[in-house]
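Participant: Following is a predicted model, sequence given first.
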Amino acid sequence: MKTPLLMIQASPLATSLHQQLIAADYDVRLVNGTAPELDPGTPPPSLILLDAAVSPDIVPVLRDLSLRYPGCPVITLVDAGQSALAGEAMHHGAMDYLLKPFTGEQLVATVNHALSLNQPIPDMVVASPASQQVLLLAKKAAQTNASILIGGESGTGKECLARYIHDQSPRAKGPYVAVNCAAIPETMLESTLFGHARGAFTGAQQSQTGKFELANGGTLVLDEISEMPLALQAKLLRVLQERELEKLGSNQKVKLDVRVIAASNRDLRAEAAAGRFREDLFYRLDVLPLSWPALRQRQEDILPLARHFLAKHAPESGFELHPDAARALLAHDWPGNVRELENTIQRALILARGLVLQTIDLMLPDTVTAPTPAQMPAASSLQHSRRSAEFQHVLDTLRRFNGHRKDTAEALGVTTRALRYKLAAMREQGIDINQAAVTG
């Protein structure tokens, strides 16, 4: 599997950033200068970290980077008192920013998020008639400025569809900003969305630009919008109606030019009828409704998606599916949808004993049981070394987070479900994971 290459501009923070990202299994290169550049012959970076303290005149630097490394996401590192500079950077090509000081967990989460958003979308795998119809409607919707509501079960690919709409729209060159409403504490969500002025509340020592303002000229995705508190829903409705906002603690109005895409795995019409979601906000968002069918309802997509994930996670390795493994994939119900399918393929690549993936490598609970060490043929020394190094990295990360599964999974950039499968595979190999006191 290809390791993302991160380019970090040399700065007082660089050594710490380097260590934290190396621990998260990234290939990291430190480069000097206000306009950093990798050595000739080095593959292009997957992501760039740019420190505003080293390059305060950040706009021409971003312009230069976009010419030398087209399509490469940039994260700017900005002092807490310079949130306006962070907003300016995003309007000139930066994908995201981090306000100093930040934790290692915030750094890794932001990098993972930026890399996931930067995955190529044009080759969306849509073999089934149901998926083709959704994509056709999405392409039409992209040409308008109307709000869009994307429905579908968890793991169906709602954020991928949102990114596709942005990329197909006249706003494609503008910022793309995604917010998971369920992941942000309720007390911080209003400030995150709308921003705040200095002194707006206890601890607000500096003003902050909100996600709406950062998305000006582009697209704002509100994922899991059903988790937004009712009081905040009323403020969101007002912003959508008036196309302007006031930061917390300020009476100055900010004009907005933002396309809003909302997503939810719940039936918002039913939520509104039950009083758990504002009906007027629902109708404001539901101008152009789209919904991904569950993966079990579009079986024609399963094998093309599986082969897509093989190519994504093991490029140029020549992995193939055994016919029995393909039949097992088609027979599975996929309660976790596309996300579960991708995790299954990643797991199979880790457990694979050759270039043809077998049914036993998939570890699907409704078809096979996990292989025992006696069932596993001896791997080549290269495969064994790679797997041993990976298992050791998982074990080291578990120890770093005192055995807490959720924190470990976030640091590794995988889901807790994928981590559980990894731990099960380690147990089957006779590795004592209890020494890391696994919890959570």
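Facilitator: Good, I have the coordinates. Everything numeric in this text was worked out from a predicted model, so none of it was measured.
Participant: okay, CA-based contacts and neighbour counts for the rest of this
Facilitator: Will do.
Participant: show me the residues around residue 60 that make contact.
Facilitator: Residues counted as contacts of residue 60 (CA atoms under 8 Å, 6 or more residues apart in numbering): none.
Participant: oh, I was asking about residue 237
Facilitator: Residue 237 neighbours (CA under 8 Å, 6+ apart): 280, 281, 284.
Participant: If we use 7 Å, what do you get?
Facilitator: Contacts for residue 237 (CA atoms under 7 Å, 6 or more residues apart in numbering) come out as residue 281.
Participant: now the strands for the stretch 201-350 of the chain?
Facilitator: For the stretch 201-350 of the chain, strands defined by DSSP state E, counting those that start in this stretch occupy the ranges 219-223, 244-246, 253-255, 259-264, 288-291, 320-321.
Participant: Could you list every helix and strand in contact with the third one?
Facilitator: In this case it means strand 253-255. With contacts taken as 3 or more CA pairs under 7 Å, 6 or more residues apart in numbering; DSSP states H and E, strand 253-255 sits against strand 244-246.
Participant: and the strand it packs on, how far out from the chain's middle?
Facilitator: Its chain's average C-alpha position is 28 Å from that of strand 244-246, according to CA atoms, centre = their mean, to the nearest Å.
Participant: Which residues outside it are in contact with it?
Facilitator: Residues contacting strand 244-246 (CA under 7 Å, 6+ apart): 194, 239, 252, 253, 254, 255, 256.
Participant: before we move on, the earlier item: export the strands of the stretch 201-350 of the chain as a markdown table, with columns for distance to residue 390.
Facilitator: Formatted as a markdown table, these follow (distance: least, CA to CA, whole Å):
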| stretch | distance to residue 390 |
| --- | --- |
| strand 219-223 | 32 |
| strand 244-246 | 48 |
| strand 253-255 | 49 |
| strand 259-264 | 35 |
| strand 288-291 | 37 |
| strand 320-321 | 22 |
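Participant: between these, which one is nearest to residue 410?
Facilitator: Nearest of the strands of the stretch 201-350 of the chain to residue 410, taken as CA to CA: strand 219-223 at 18.5 Å.
Participant: hold the first one in mind and look at this next one:
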Amino acid sequence: MSKQQAILLVDDDKAFRVLTSGLLEEQGYRVVAAANAAAGLALIKEQPFDLVLTDLVMQGTNGIQLLEQIKAFDPKMTIIMITGFASIPSAVEAMKIGAFDYLSKPCSNDELLLKIKKALANKRNLEELDRLRTELSERYQFSQIIGKSPAMQSVFSIIDMVAGSDASILLSGETGSGKELVARAIHYNSPRQSHPFIAINCAALPETLLESELFGHEKGAFSGAIRQKPGRFELANSGTLFLDEIGDIPLSTQVKLLRVLQEKTFERIGGTQSISSDMRLISATNKNLDQEIQAGRFRNDLYFRLNVMPIHLPALRERKEDIPLLAQHFMKISATKNSKSVDSISEAAMKMLVEYNWPGNVRELENVIERAVLFCRNATIDVSHLSFHEQRPEMQLLTNARSSRMTEKEMTQLYARTILNEHNGNKKLACKTLGINFKTLQKRLGEL
């Protein structure tokens, strides 16, 4: 059952208060009436209201003054002004101060109810927007970036310093290392957090489409341009623009991008009007841009514009001490998401996760853990639940053992031979890897 919406009606006309209160109560609203501004303000400070409906012209404190007092107490309060025809200019002034709308007396019941419905719908939309912004801000707090390794602590220190600035940032690191997560964290911890975060993958689009996406186009600018379309630079105004895979931008587009960064203006494709965009730029690449510059594939002057504050994200294999933390984090998220009761990872499974090379970095780890949670039928993820993009020898061994229904003795022997082969027949190294002595190895190999 939905909560009954509360409306405060402030008017010094008793007949209007009685008639309007009755009408609104018939529509299911809870109505509280006040005969003057002072009484109305006192009620607002005592109890919550979804909407204030107030007369503009009253004895003593008038509607404009009440509006200012309400907004000082609760800036988000939704207010509709009621006015006579002669005071419409004052009602317009009230809207500039913060009123949602105004009504002219006399007004029909249908017009009054429609204005109230629109005002309350707008209030709900704004509340939902605030909720989503809060959720995003919490999701991309620096605390959500997992890592205790020295390499990640260094990254945390840098992003904490630059988040509050408008400096251009260049994120580098392998695919899957978390560049977009860091970019979003910087945005949602910056003064621009209430404005858009606009992302585009530059490698995913051909040159002609990329320019249209970046700068927008006018109607008729090219075949298929049936309407005007704003570009990402325009959409990111007051917010942050994230250019992922910046190293894949063609040289011809690099020239235009450099001009935007230098002059802070651009034109839509097919247009002549200069458009300004006040946005913060964060770029990311998995390429070595110094090498790209040497090869003539990336402009040196553009690189210096982008690389005001460089941040390098280490590969997961370079911060193995973070793997247990990340694995546990992804396990909890996936278990909740998939309504599973998985709450731990076995020691053997964790050892395998730590020893794996992770060519796909954090993104691959997240996928591996989610698959493991889905496969797991009890509370603990074990070795048998793990599957990797690059199959490890022991995982292949386990797959073969399961498919051929090997006995434990046969599997132990096969594993010992696999490790011995990896060490090119060196039994001393094989014993060290297996954690057994020479005699035990001989028994497993069937030599005794």
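Facilitator: Looks like it arrived, so ask away. Not measured: the values here are computed from a predicted model.
Participant: Dump the strands of the stretch 201-350 of structure 1 to a markdown table, plus mean neighbour count and distance to residue 231 of structure 1.
Facilitator: Listed next are those as a markdown table, based on neighbours: other CA atoms under 10 Å; distance: least, CA to CA, whole Å:
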| stretch | mean neighbour count | distance to residue 231 of structure 1 |
| --- | --- | --- |
| strand 219-223 | 25 | 16 |
| strand 244-246 | 19 | 16 |
| strand 253-255 | 13 | 20 |
| strand 259-264 | 25 | 17 |
| strand 288-291 | 19 | 24 |
| strand 320-321 | 18 | 51 |
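Participant: Which one of these lies nearest to residue 200 of structure 1?
Facilitator: strand 244-246 (11.8 Å).
Participant: Could you find the counterpart of residue 295 of structure 1 in structure 2?
Facilitator: Aligned by TM-score structural alignment, residue 295 of structure 1 pairs with residue 316 of structure 2.
Participant: Let me see the contact set for that match.
Facilitator: 177, 358, 361, 362.
Participant: still on that earlier bit, which one of the strands of the stretch 201-350 of structure 1 lies closest to residue 132 of structure 1?
Facilitator: strand 288-291 (11.9 Å).
Participant: Could you give the number of residues near residue 125 of structure 2?
Facilitator: 12 (other CA atoms under 10 Å).
Participant: what kind of secondary structure is it in?
Facilitator: With DSSP: H, G, I helix; E, B strand; the rest coil as the basis, residue 125 of structure 2 sits in helix.
Participant: quick one: the alignment partner in structure 1 of it and residue 365 of structure 1, what's the gap?
Facilitator: In structure 1, the residue matched to residue 125 of structure 2 (TM-score structural alignment) is residue 65. Computed as CA to CA, to the nearest Å, the residue 65 of structure 1 to residue 365 of structure 1 distance reads 47 Å.
Participant: What of residue 315 of structure 1?
Facilitator: The value you get for residue 315 of structure 1 to residue 365 of structure 1, if CA to CA is used, is 27 Å.
Participant: Comparing those two, which residue is more hemmed in?
Facilitator: Applying other CA under 10 Å to residue 315 of structure 1 and residue 365 shows that residue 315 carries more neighbours, namely 13 against 9.
Participant: list the contacts for residue 33 of structure 2?
Facilitator: 8, 9, 10, 17.
Participant: Could you check which helix or strand contains it?
Facilitator: If you go by DSSP states H and E, residue 33 of structure 2 is part of strand 30-34.
Participant: which residues in structure 1 does that strand match up with?
Facilitator: By TM-score structural alignment, strand 30-34 of structure 2 lines up with nothing in structure 1.
Participant: One more: stretch 200-215 of structure 2?
Facilitator: Mapped onto structure 1 using TM-score structural alignment, stretch 200-215 of structure 2 covers residues 179-194.
Participant: Which positions in that stretch come out as buried?
Facilitator: Within stretch 179-194 of structure 1, the residues scored as buried using 16 or more other CA atoms under 10 Å are 179, 181, 189, 190, 191, 192, 193, 194.
Participant: Now those residues in CSV, please, with extra columns for distance to residue 140 of structure 1 and secondary structure.
Facilitator: Formatted as CSV, these follow (distance: CA to CA, whole Å; DSSP: H, G, I helix; E, B strand; the rest coil):
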residue, distance to residue 140 of structure 1, secondary structure
179, 24, strand
181, 27, coil
189, 31, helix
190, 32, helix
191, 33, helix
192, 31, helix
193, 28, helix
194, 29, helix
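Participant: of those, closest to residue 309 of structure 1?
Facilitator: The shortest approach to residue 309 of structure 1 among the buried residues of stretch 179-194 of structure 1 belongs to residue 179, at 25.2 Å (CA to CA).
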